[in-house]
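Peer 1: kindly generate the corresponding structure for this input.
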Amino acid sequence: MIRIARPGQVFLVAAAIVLLTVAVRLVLLDFQSMDYRMFVAQWYDFIKANGGFSALRYQFANYNVPYLYLLAVLTYLPVPALVGVKVISILFDLLLAFYAYKLVALKYPRGWVPFLAAATVSLLPTVVTNGAFWGQCDSIYAAFGVGAVYYTVRSRPWLACVFFGLALAFKLQIVFLFPLLLILVLLRKVPWPGLLVVPGVVLLLDGPALLAGANPVQLLSVYVDQAGQDTRLTLNASNIYQFLNVTNSADLIRTAGVLFTGTLALIVVLGVVASRMPLTIPRVILLAGVFAILVPFFLPAMHERYFYLADVFSVIVAFYFPRRLWPVPLLVQFASFFSYTPFLFGKVSVDLKLLAFSMLAALVLVTRELVLETRRPLTPIGD
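Peer 2: Just a heads-up that it's a prediction; the model follows:
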């Protein structure tokens, strides 16, 4: 018998998750990573020294301006820069957990399972470390990305596209889920004009910087510049390039890797579309999990943090398919978290080839489940 949670109990449990999420992170706030010292702290100082929001007319950072807006807000508040930067990420950690809760609640509308999913996501080692310790902001685009998937399966395609646009405005890595968006468009779950909403949101958020006097060409080219910053095949990422010991022809392999990844993603897209399978909620969740792992696994020049979406969706797919996919979040977390250690602590705790094999095993399990799921008759989204 499924126990129905009372409103008072729901509030207490949700408050407990929020308090636990914050408490775990408080002990990490004092740490200053090299990324923070070399980039974010200098961006903050530049903004503060040049008049707050008016500083956005200058080109001084390699992040898109929505994140710089948040830093600009911090310069007006009586909060230490380090604490403020990390609080921003922690707030989006909570939003990320909220949308994980909402997605899992579609499968378990009664009881406490969705709260367990939210708590699990908020306490993932990579999620805790990324923002509260490292000072990174991957929870921002990930929260909007998970929200976009939620609004998709809730048959709110225009809002889903807005969330995809918000995610893209903060980080380019949301493109890992764009093959899913393409499937949704081709199967008419998202109207094709909705694709225009995604860049439209990005351009709209560029507006304040343009009004401050920013160069529009520089704003529009920020992701192009990011993509060309590093020519290494992998930057501690747990992906296929850990198995390659290449000293020559790295540029050729990188180009081939991009083409191969695009082709592989397109094969999955066309395979799903050609099969005409109904897009049920579990299938959309599985597709999101597959692409969140597959794309950064085969794409070159990936950082260790680029499996952040995989970290989150590995938990969500495990809650949807607990009998067979319970190992997936363990495999992904093992691979993802221990890939952080070379950068944060200057040492390799676990052989990176083993971490890549662990991520590959997770990809195989989720892909296998997707194939099995296509054979099960379930109610399509919106039907």
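Peer 1: from here on, just use CA atoms for contacts and neighbour counts.
Peer 2: Noted.
Peer 1: how many other residues sit next to the nearest residue to Tyr58 once chain neighbours are set aside?
Peer 2: The spatial neighbour of Tyr58 that comes closest, neighbours along the chain excluded (C-alpha to C-alpha, 6 or more residues apart in numbering), is Ala214 at 6.1 Å. Residues lying near Ala214 (other C-alpha atoms under 10 Å) number 20.
Peer 1: residue contacts, Ala214?
Peer 2: Ala214 makes contact with 56-59, according to C-alpha atoms under 8 Å, 6 or more residues apart in numbering.
Peer 1: want to put them side by side, so please do this one too:
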Amino acid sequence: MGGPGQRPSNGQTIGNSRAGDVGQDTSSNSTSTDTTNSSDVKSQGTTGQSTDSSTPSTQNTSTSGNNGTTAGNDKSSSGGSGAARDGQHRGPGGMSGNGPGMGGPGGRSGNSSSAYATPLAIFAAVFFGAFVFIAYRFRAREWKLGESNRGLMLWTVLGAGFFLRMAIAPWISGHMDLMLFRNWAMTAADSLSGFYTNGSSDYPPFYIYILYVIGKIGSTDAFSPYMSVLLRLPNILADIVTAYMLYRLASKRVGYAISLGLAIFYVFNPAVFINSTFWGQVDSFFTMLIVGMIVLLVENRIGWSTVLFTIAVLMKPQGIIYGPVLFFELLRQRKIQPWLLAVGGAVVTTILVILPFSWGQEPLWLLDLYKGTVGEYPYASVNAYNFFALIGGNYTQDTTTLFLFSYHTWGMICIVLVTLFTWWMYIRSRKPQFAAAAALVLIAGVFTFASSMHERYLFPAAALAVLAYLYLRDRRFLWLAGGFSLTIFLNTFDIFYSSNTRDQYGIILCVTSLLNVLLFVYLVKVVWDCSKSSTMEVSPSNDPVPSELPSGQLTWGASSPGVNTTLEK
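Peer 2: As a prediction, this is how the structure comes out:
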């Protein structure tokens, strides 16, 4: 049995009698192949078995039946209660049988993911082309819409984005991560408190609660055929919630028309779409937490901001990247009360989240979990198209020497330098509204120049760039939002559709990596310029939404007391 990050030998069984592929079990025999790509989901959660799903083009065998799923040499058969897999004819929700699939009448043929590659690429080309045209001709005073039907237009956009995702999700088989999430959901549903003792998972505890609910619902006869949709649903909802948060914040700063435009930008962004709906990953939920954390921090709600930050770290280890933003603001305030609120919020949240999983565990079990997860991929780049990938370091051992030091050492040096630069800019700006820009610099800098980065770690950058625009009112952040959306999409698309392997230095890798480096350099210039101003430029909105509720409590996105929000010329 392999440890975390190890690939199972041929014929090893992963899963249990309840864990097959994502979809409905069928009684018919079938044969399929499955090629898995990169991911930060590594460990199988039902038998203590771990798989290295981050290895590009790792071929697996799945034998679906009463014995679960078997990893082997790209050959699979199902018997008893096997699960439909890629290449089978399936209807919506992963069901076998007839349906209007891509393969003509009776269902789909071939790999469902590759069948949608061309339409997705065309949609992305149209989206980014429209973005460039609109951004180039952008003039705030020209964006005016009538006062009537504002709510109807907003909910039409959000509803269209939601139902489009829900309509597409059943037909996309997704990444192997969905199978791992399904197994973890079933394990959690069997015994939440015994999740880590009964199985093996490298995911921190928070998202296991979400999988527990999905496992309970998906174990019923009515919903079991739609397990793949249920697994995607939290992140599809997170896409919509994040878009709504951006709209609410924008409506108080830039007016209705631009606010609606930003909501459309996020809801139909191909980089967002491919992650939650096609891949089936959880970065959308994570990004929703980070956006909420930044907004609450700017509103001076330190305690609640710390709660969301702690939840983010307890969901994904890379949440710690955003910790310096909270630290910078606490230092800026120079008061003891915010520190007490932050420490109290972090401690209470951590205890509440980990307590149900702690029975029968070692006292430092959570620390051991994080240490194992962080050290699981000792490579310069794990399919992240960044500086190390640009110079040929994708899947190169991070102990390899690059000039004077190893890749890992250079990565740590860059993390320190990026953090110090961000701190300098935060102090220079002297305003909490700089938090979004600081978070953007941290994630973009760490992703671009640190080691062991995965392809999806840059995902929050698109939303953070929009936040930075709303708080600092510099149009260049909109260009950065579009630029990062493009590189996030290209990186995710290339890995999801298996066009890259460890040894391949392709054109998409080269171009995307170079773009990420150039975007970070441009971001540094923009942040430097914005930090020069000691006051925030904000134009008042005409929205009939008061900045304060009758109770005196701030509404979402309203500035905290004592914060300068006047327009200075």
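Peer 1: ok so, going back, are any of the contacts of Ala214 of the first structure buried, and which?
Peer 2: Buried by 16 or more other C-alpha atoms under 10 Å: 56-58, out of the contacts of Ala214 of the first structure.
Peer 1: dump these to CSV, plus secondary structure and distance to Gly228 of the first structure.
Peer 2: CSV is the format used below for these (DSSP: H, G, I helix; E, B strand; the rest coil; distance: C-alpha to C-alpha, whole Å):
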residue, secondary structure, distance to Gly228 of the first structure
Leu56, helix, 23
Arg57, helix, 23
Tyr58, coil, 21
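Peer 1: now the helices for the stretch 1-150 of the first structure?
Peer 2: Taking DSSP state H, counting those that start in this stretch, the helices of the stretch 1-150 of the first structure run over residues 7-26, 34-35, 41-49, 65-75, 81-105, 113-122, 125-128, 138-153.
Peer 1: and the residue nearest to Tyr58 of the first structure, helix, strand or coil?
Peer 2: Three-state call for Ala214 of the first structure (DSSP: H, G, I helix; E, B strand; the rest coil): coil.
Peer 1: just the helices of the stretch 1-150 of the first structure: most buried one?
Peer 2: helix 138-153 (a mean of 25; mean count of other C-alpha atoms under 10 Å).
Peer 1: and it against the second structure, how far off on average?
Peer 2: Average distance between helix 138-153 of the first structure and its aligned residues in the second structure, after superposition and using mean C-alpha distance after the TM-score superposition for the first structure, equals 0.9 Å.
Peer 1: how far is whatever helix or strand comes next after that helix from where the chain is centred?
Peer 2: Per DSSP states H and E, helix 138-153 of the first structure leads on to helix 157-170 as the next helix or strand towards the C-terminus. Relative to its chain's centre, helix 157-170 of the first structure lies at 13 Å (C-alpha atoms, centre = their mean, to the nearest Å).
Peer 1: and stretch 327-344 of the second structure, by the same measure?
Peer 2: With C-alpha atoms, centre = their mean, you get 28 Å for stretch 327-344 of the second structure.
Peer 1: swap in stretch 208-225 of the second structure?
Peer 2: 22 Å.
Peer 1: can you tell me what sits against it?
Peer 2: Applying C-alpha under 8 Å, 6+ apart, the set of residues contacting stretch 208-225 of the second structure is 23-25, 93-95, 181-182, 184-189, 192, 226-227, 230-231, 234.
Peer 1: can you find the partner of Gly372 of the second structure in the first structure?
Peer 2: In the first structure, the residue matched to Gly372 of the second structure (TM-score structural alignment) is Asp225.
Peer 1: burial count for its match?
Peer 2: When neighbours are counted by other C-alpha under 10 Å, Asp225 of the first structure comes out with 13.
Peer 1: swap in the one 4 residues further on?
Peer 2: For Gln229 of the first structure, the count of nearby residues is 11 (other C-alpha under 10 Å).
Peer 1: state the distance from it to Asn215 of the first structure.
Peer 2: Using C-alpha to C-alpha, to the nearest Å, Gln229 of the first structure is found at 20 Å from Asn215 of the first structure.
Peer 1: what's stretch 161-178 of the first structure aligned against in the second structure?
Peer 2: With TM-score structural alignment as the criterion, stretch 161-178 of the first structure aligns to 306-323.
Peer 1: and that stretch, how far out from the chain's middle?
Peer 2: 13 Å.
Peer 1: then stretch 154-173 of the second structure?
Peer 2: Distance, centroid of stretch 154-173 of the second structure to centroid of chain: 18 Å (C-alpha atoms, centre = their mean).
Peer 1: one more: stretch 185-203 of the second structure?
Peer 2: With C-alpha atoms, centre = their mean, you get 22 Å for stretch 185-203 of the second structure.
Peer 1: stretch 233-249 of the second structure now?
Peer 2: 13 Å.
Peer 1: Gln218 of the first structure versus the match of Gly372 of the second structure, what's the distance?
Peer 2: 9 Å.
Peer 1: repeat for Ala167 of the first structure
Peer 2: Taken as C-alpha to C-alpha, the span from Ala167 of the first structure to Gln218 of the first structure is 19 Å.
Peer 1: go on, Ala16 of the first structure?
Peer 2: Distance from Ala16 of the first structure to Gln218 of the first structure, by C-alpha to C-alpha: 44 Å.
Peer 1: burial of Ala342 of the second structure, as a residue count?
Peer 2: Other residues close to Ala342 of the second structure by other C-alpha under 10 Å number 22.
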